[in-house]
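Enquirer: no sequence for this one, just the structure:
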């Protein structure tokens, strides 16, 4: 029973982290007046995947996160710190 609780807490934290990262990516994109399609094309991922990243429904690989940050002129640290 304890394992199920720990797994549930971990999943909840993962969802919150994904939402936070996605929100920060979205804000950086909007600051530069890019569309989701612009970013997806330039970082060479499918628009559907990019949209899911921004909505916190998917987490990017480290390489994709790096490419997104480079394009949006933010650091990887900006995704996780205030």
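Expert: Yes, it's here. What you are looking at is a predicted structure, and each value in this text was computed from that prediction instead of being measured.

Enquirer: drop to CA atoms for contacts and neighbour counts, all remaining ones
Expert: OK.

Enquirer: residues contacting the most centrally placed residue in the chain?
Expert: Central residue of the chain (C-alpha atoms, centre = their mean): residue 22, 3.7 Å from the mean position. Residues counted as contacts of residue 22 (C-alpha atoms under 8 Å, 6 or more residues apart in numbering) are 53-56.

Enquirer: How much space separates residue 75 from residue 10?
Expert: Distance check for residue 75 against residue 10: by C-alpha to C-alpha, to the nearest Å, it reads 25 Å.

Enquirer: here comes the other one, which I'd like you to weigh against the first:
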């Protein structure tokens, strides 16, 4: 799963730590999601999109799916 969290954070002048605080996770979790090492739960994905003020599909994209 690809994401645009880093880009959207920059548009909102927000650090990883600030986003993490707003969605109640660690900065390390945000970093892991941004780098593709961790796929967030649906609820966390919606929280991130809400805080970044974009739709969930603007932040998260499924790529190379076989379905």
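Expert: Yes, it's here. Predicted, not measured: the structure shown is a model, and the values here were computed from it.

Enquirer: wait, which of the contacts of residue 22 of structure 1 is closest to residue 38 of structure 1?
Expert: Relative to residue 38 of structure 1, the closest of the contacts of residue 22 of structure 1 is residue 54; by C-alpha to C-alpha it sits at 13.6 Å.

Enquirer: how many neighbours does the aligned partner of the closest one in structure 2 have?
Expert: Using TM-score structural alignment as the criterion, residue 54 of structure 1 maps onto residue 34 of structure 2. As a burial measure, residue 34 of structure 2 scores 18 neighbours (other C-alpha atoms under 10 Å).

Enquirer: Please apply the same query to the one 10 residues further on.
Expert: Per other C-alpha under 10 Å, the neighbour tally for residue 44 of structure 2 reads 14.

Enquirer: residue contacts, the closest residue to it other than its chain neighbours?
Expert: Of all residues not flanking residue 44 of structure 2 in the chain, residue 23 sits nearest, at 7.3 Å (C-alpha to C-alpha, 6 or more residues apart in numbering). Counting by C-alpha under 8 Å, 6+ apart, residue 23 of structure 2 makes contact with 44, 47-48, 51.
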